[in-house]
Every structure is written in structure tokens, then in C-alpha cells.
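*Asks:* quick one: sequence plus predicted model below, questions after.
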Amino acid sequence: MNDADVKNIINENQEHIERLKKMLLNILSVSNIRFWYWKLDHFRISENIYEDLMEMDALMTSIIVSYGRLFNSSFGSTRMNEGIVPNNLREMHKHILDLRNNKYAHHGGHQSIQPNISIENKGTHLNVALGAEIGTWLGAPQEWKELFEWLDGYMHSEVKKKLAMLTKLTGIEWKIQDHDAPWWIS
């Protein structure tokens, strides 16, 4: 097979190649989720609990928003169908999407955030105290690990299926280079 043959094959299968590119964006999101989860799972509390809480919340926000993005329409990536999530992981999936929709992405009144204002009469003026009770995790929610591991495996399986389909369509084997998993995925 020469370069002209390869160019023709690529041109004839451009639609499938574009789908692979969109899948790649989802794979990158899953990789990010796995890394941020690992960071939370190995998080060690320091002497500054306020900074620790802010850092853990930033990691949690990154995980939840990225996870939710996988199951919503976007310009550059393929929307994943919620029906692919196995039954035993579906409640956890719904829980994460609820957090995304009602706490992290839209401040929609999730029960883990309770803003409050107290007003005290000081005779000549009113003192207003602003506060909030915010529920958060210390570290990584262990029950999420299985969902993220499944998602990672699912994404890699889907890429292999697409390559097998291209192999069948073109009569030429399409392979992906095998790489070791990053050190933070155990």
C-alpha cells in the first residue's frame, strides 16, 4: 500500500475518523477524571484545613463537571448515552449528575449547600452576617472508583470496536499503539 492508497482510505473514511477524534476528547476527559480522583484518594490533610477544603472542592468540581460533560451534548465530543452505564453503577452515575446539575454547574439548590443570613438589630443599625453550611468529602468517595474504572475500560473498548469496524470496511488492519497505563492508575 502506498501513500496515495492511504490518502484515499482516509478520505473515504473521514466520517469514521472524525468520530474517533470526538471519542478521543471523551477519553481525555476520563483520563482527567481518573487523575483528579487519584489526587483526592491520596489527599493528605495539612495544617491549613481551609486551603485543603478549597483544593479538595476544586478537584471534586473538576471530576463532577467533566463527568457530566460526557453525558451532555457539546460541540467537540460525542455525547455518551446514559443507557450504557451498567445497572449496578447507575445510582452512582445519577448521583454524580445530580451533583453536577444542582451543586457544581448551576447552584440549583442542592441539599449540601445551605446559605444563611442572620440579621441582628443593633439599635442604630442592622448587623448582617452571611454564612453557609457546605457539605463536602474529605478525600475521594470510594464508591465512585468502580464507576470510573468501568468508564475507562468502556472508552478503550469503544475505540477498539471502531478500529475493528474500519478494518472490516477497508480490508486493512487499523491498530492503536498499546501503552502502559499512567502511574497513577493502579
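*Replies:* Nice, I can see it. Numbering: from 1, shown residues only.

*Asks:* please make it C-alpha for all contacts and neighbour counts, starting now.
*Replies:* Noted.

*Asks:* so how far is E82 from the most centrally placed residue in the chain?
*Replies:* Geometric centre of the chain, nearest residue: Y67, 2.6 Å, by Cα atoms, centre = their mean. Counting by Cα to Cα, to the nearest Å, the gap from Y67 to E82 is 12 Å.

*Asks:* and here's the other structure:
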Amino acid sequence: MEEPEQPRDYFVLPEEAIKFLPEEWQQHFHALIDEGQAVLEIADDNLRNLNRLVHAFPSMASLRYIQHRLASTKFEATMDWVLENDMLTLAFVTTYVRLIDGGIGSGVSRSALPPELRPVHDNIIELRNKRYAHNAGHESIIGSLEIGFESGNFDIGVNFNMGFHVGGANDWKSLLEFLDSLMFNRLHAQLEKLKEKTGREWIFPSGSPPQWVSTDPEHNPSVGDTP
């Protein structure tokens, strides 16, 4: 029976400390440094792409968590519940747009989405632009002012209707599962390119997914799986 492999110990040696080592050790470490730098120079463009992609991971993880919180909510006919649901929806749509637009991270174009998910994407963008980022007359917010006159006084009345998805729209989960899979595939495409260019294996850290990430065995390992 084979014994389980013992975890390896790693030690960090500052480059400034190398000069205090025996001569043969110094030569060995300098050779390793030169070799590593040469490999990194060859893969510089791919590493830049990988760095941009990694910047999108926090937004993807936030989206999965917010959607989980929304889907787990239990409806209550109270103003506190309405405002809580609205707050989570605000967090969802703004984080979604941050992921899609990319910025320093890796954006996702509308054309990268399957046709059946593009209307979901469009609705989120409109919700963010017209309801949350700006008061631009989104159809889910309707307000009117009524003024009555009686006994020489003006009475002001306000009618206000706010529509919302209880726990978020049903299609949001499918959209996030696709984006999660897309990010995972992009990550491993970059790792494969790095392997082809350098002839070395490139291993990305991974771990068990949080409870709020889908545990469907048919679903690809997600960006949320990585620490």
C-alpha cells in the first residue's frame, strides 16, 4: 500500500541573500533565476492576458454570491423586505455591468452570449442605466403627483409604484452559469497557450467551491472554485 504523498515545504529566499550562500549554490540559484526570467519574457503577452482575466474573477464571485442571496430570499410584505431586495438587485446589476464592461479586467461582449441569453443581458443593462445609475424613466418605477383643492387648501398626494423581481429574475442564474463557464474556459485557454509557448506546465490554484456556488456535477468548475 502506497503511503500518501507528504505536502512539500517551500522556503522563500530573498535574492539579496544569495550572495551569502556557498559559491556553487549561488551559481545554481542564479541559473534558475535566469531561466525563469527567460521563460517569462517569452510568455509576456500571454501573462498580460492572464492578468486581465484574473481581474474579472472578483466580480464573477460577487455576482454568484449576490444571485444566491437574491434566490434565497423569502418574500415578506414589508417595506424593509422591499428595500433589502432592491439593495441586492442594485448590487447585482452594477456588478454585472462592471464584469461585462471589463475595464482593467476581461470584458464580455454581447455577441459572446448565446442568443437566448442576450435579452436577459439587455434587460440588466437597461435596469442599471435607467433605474439605478440614473433616474431615466425605467418602466419599473412609476410615480405621479396628485393635487387637490378643498376649503382653500391644496392637498398633495403621491402615488408611487415600484416593480421588482422577487429574488431576482429567473434567468439570471442561467446567465451567470454561462459566464462562469466562459471565464473558466478562457482561463484554461490562456494556460494552454502558456504551456505551448514555454514548454512548461502552468497550474492555477483551485479548491472546493463555496456552498453558494452551484454544485451541479454537470456544471464546469467555476471561477468561484478558486480561492
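*Replies:* Looks like it arrived, so ask away. Since this is a predicted model, take the numbers as computed values, not measurements.

*Asks:* now the helices for structure 1?
*Replies:* For structure 1, the helices defined by DSSP state H occupy 3-12, 14-41, 49-70, 87-99, 145-170.

*Asks:* redo those as a markdown table? Include distance to L138 of structure 1.
*Replies:* Compiled in a markdown table, those are given as follows (distance: least, Cα to Cα, whole Å):
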| stretch | distance to L138 of structure 1 |
| --- | --- |
| helix 3-12 | 48 |
| helix 14-41 | 8 |
| helix 49-70 | 7 |
| helix 87-99 | 16 |
| helix 145-170 | 15 |
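
*Asks:* out of those helices, nearest to N127 of structure 1?
*Replies:* For those, the distance to N127 of structure 1 is smallest for helix 49-70, at 25.2 Å, taking Cα to Cα.

*Asks:* what is the corresponding segment of structure 2 for that closest one?
*Replies:* With TM-score structural alignment applied, helix 49-70 of structure 1 matches the range 78-99 in structure 2.

*Asks:* outside of the matching stretch, which residues touch it?
*Replies:* Around stretch 78-99 of structure 2, the neighbours that count as contacts under Cα atoms under 8 Å, 6 or more residues apart in numbering are 56, 59-60, 62-63, 66-67, 69-70, 75-76, 105-108, 124-125, 127-128, 132, 164, 166-168.

*Asks:* so how do I select the buried members of those in PyMOL?
*Replies:* Of the contacts of stretch 78-99 of structure 2, the buried ones go into a single PyMOL selection, burial set by 16 or more other Cα atoms under 10 Å:
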select buried, resi 56+59+60+62+63+66+67+69+70+105+106+107+108+124+125+127+128+132+166+167+168
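
*Asks:* that older thread, now for the helices of structure 1, which one comes closest to I117 of structure 1?
*Replies:* Nearest to I117 of structure 1, of the helices of structure 1 and by Cα to Cα, is helix 49-70 at 21.3 Å.
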